[in-house]
Structures are given as C-alpha cells and as structure tokens.
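K.L.:
sequence and predicted structure are below.
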Amino acid sequence: MFPPSVPSVAASAVPAGAHIVDVREDDEWAAGHVEGALHIPLADVPVRLGEIPADADVYVICRSGGRSSRAVAWLSQNGVDAMNVDGGMGAWADAGRPMVSETGAEPFVR
C-alpha cells in the first residue's frame, strides 16, 4: 500500500514555517488545514510540480499518510526533498498543531 523507504517525520516535529503541501481533496482542505500550506490534490501533483519549492525541504500531508506517502515517493523521484508527515492531519490535530478552515467554522480533519 505505501511506497517503501519514504522519508517521514512526526507531525509534532514539523518545524514552524516549513513548506507544507496538502494533497487532500477540496472538501477535506476546506474543513481544516495547516495555515500557509499549499493545497495540491494528489492527482494534480505532476502537473503542478512547478509550484512546489525545489530548493527547500517539503513536508507532504494528507488525512492519514497514504496519499502523502505516494506523493513523497513521486516527488523524490523528481528532485524534490520531500518528507511524509506520519499520520497526516489526524496526527497533526492530535499533536495540538494549529489549523484553519476555509468555512469560518472551527477547523476539523475530514
């Protein structure tokens, strides 16, 4: 299911100000996401590669880690220093890391 040997990091260890790419779908993003993250649904990653920083570490997140793991494998093969956020947004929320929503409601992980 997950690509082998994908670099990963705990949600609690993602540094403040890190470049975060959220590969979830639009409704998941709207419900709650990391403020300042770049939203690129997984299927769009190849065509939007140019939007992802090539000169910095990139932390990729989804709901639980599956889609982001696939994105990290692909990004790594295409020259991006990418790391999977273990446990995804669920782990991010559990770690008490800040989130925002697009709806104005209290953010949550969908």
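P.N.:
The structure has been received and is ready for your questions. Just so we're clear, the structure is a prediction, and the values are computed from it rather than from any experiment.
K.L.:
only C-alpha atoms for contact and neighbour calcs from this point on.
P.N.:
Noted.
K.L.:
just the terminal-to-terminal distance for stretch 71-84.
P.N.:
Its first and final residues considered, stretch 71-84 spans 8 Å by Cα to Cα, to the nearest Å.
K.L.:
my bad, stretch 70-86
P.N.:
12 Å.
K.L.:
residues in contact with it?
P.N.:
Residues outside stretch 70-86 that contact it (Cα atoms under 8 Å, 6 or more residues apart in numbering): 2-3, 6-11, 14, 23, 42, 45, 53-61, 64-65, 68-69.
K.L.:
next step: these restricted to helices.
P.N.:
Counted as lying in helices by DSSP state H, out of the contacts of stretch 70-86, are 68-69.
K.L.:
now the contacts of stretch 70-86: which count as buried?
P.N.:
6-8, 11, 14, 23, 42, 45, 58-61, 64-65, 68-69 (16 or more other Cα atoms under 10 Å).
K.L.:
and residue 23, how far from residue 46?
P.N.:
12 Å.
K.L.:
end-to-end on stretch 3-19?
P.N.:
Termini of stretch 3-19 sit 22 Å apart (Cα to Cα).
K.L.:
next up, a structure to set beside the first:
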Amino acid sequence: MVQPSIPADVPDVTPDSLGDDIYLLDVREQDEWDAGHAPHAHHIPMYEIPQRLAEVPTVGEVVVVCRVGGRSAQVAAYLAAQGWENVANLDGGMLSWERSGRAVVADTGLPPRVL
C-alpha cells in the first residue's frame, strides 16, 4: 500500500467525540486484535485494505483505529485518496480509546489489553 501524506480533509477525532453509530475500522495486526479491541469494531489489517475495499462503507461515519494513530492515519488517507469522503482517524488510537474509559474486549477468554 502506498503511504500517502494525510490530506487536510481527513480529520482526527477523539474517543469522547464519537457516537455509537460509527463504523470503527481496526487496522491492527491479528495478534493486536486478539489481545483487545473495541466492541463492534470491524477488523481489516492495514495491508489487506486494498484487497478488501468493498467491505468499507461509503456512507456513514468510518473511523479508522490502530494502536496509537499512525497506521490508521495512513489508511484514512488511502481511503480518502480512493474517494471515501466519510473517513476520520482516531487520534491516539486504541491507547486513547482505553484511556478514555471506552470498553475493550478480547475474544480469547483472557483479560483484554491493548498491544
């Protein structure tokens, strides 16, 4: 995937500013996802995005998240360059999500944690 610069029109959002009706796109690797993720998030690892574009909604708010916000900013910029006008980057990533008191779940049966 080409790493474009972040266009000025791809906003950063904070966990506190998000409603429950967003499409949260988690672009972290499988082990990071397994350790802990936001409930109702959708998982597509960063490097699978080009092959799985059809899974990303073109309507409604799409917020892209990774661990700290770097990879998700790249994916948000990539989506914007592909014509998505409804994307934002989660500032601070899953670490800020967790710090803000938002729920984190794990599918492993172990206590959830952000890697």
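P.N.:
Perfect, I can see it now. Quantities reported herein were computed from a predicted structural model and do not represent experimental measurements.
K.L.:
the residue opposite residue 11 of the first structure in the second structure once aligned: what's its closest spatial neighbour, skipping adjacent residues?
P.N.:
Aligning on TM-score structural alignment places residue 11 of the first structure opposite residue 15 in the second structure. Excluding its sequence neighbours, the residue lying closest to residue 15 of the second structure (Cα to Cα, 6 or more residues apart in numbering) is residue 97, at 5.5 Å.
K.L.:
pretty sure that neighbour sits in a strand.
P.N.:
No. Per DSSP: H, G, I helix; E, B strand; the rest coil, residue 97 of the second structure lies outside any strand segment and is helix.
K.L.:
what about the aligned partner of it in the first structure, how many residues nearby?
P.N.:
Superposed on the first structure with TM-score structural alignment, residue 97 of the second structure falls opposite residue 92. By other Cα atoms under 10 Å, the residues close to residue 92 of the first structure number 25.
K.L.:
could you do residue 103 of the first structure as well?
P.N.:
When neighbours are counted by other Cα under 10 Å, residue 103 of the first structure comes out with 10.
K.L.:
what's the answer for the one 4 residues further on, then?
P.N.:
Other residues near residue 107 of the first structure number 19, with proximity taken as other Cα under 10 Å.
K.L.:
can you check residue 8 of the second structure too?
P.N.:
Residue neighbour count, defined by other Cα under 10 Å, stands at 8 for residue 8 of the second structure.
K.L.:
mind listing what residue 3 of the second structure touches?
P.N.:
74, 78.
K.L.:
look up how far residue 60 of the first structure lies from residue 89 of the first structure.
P.N.:
Distance from residue 89 of the first structure to residue 60 of the first structure, by Cα to Cα: 10 Å.
K.L.:
where does stretch 60-76 of the first structure end up in the second structure?
P.N.:
The aligned range for stretch 60-76 of the first structure is 64-80, by TM-score structural alignment.
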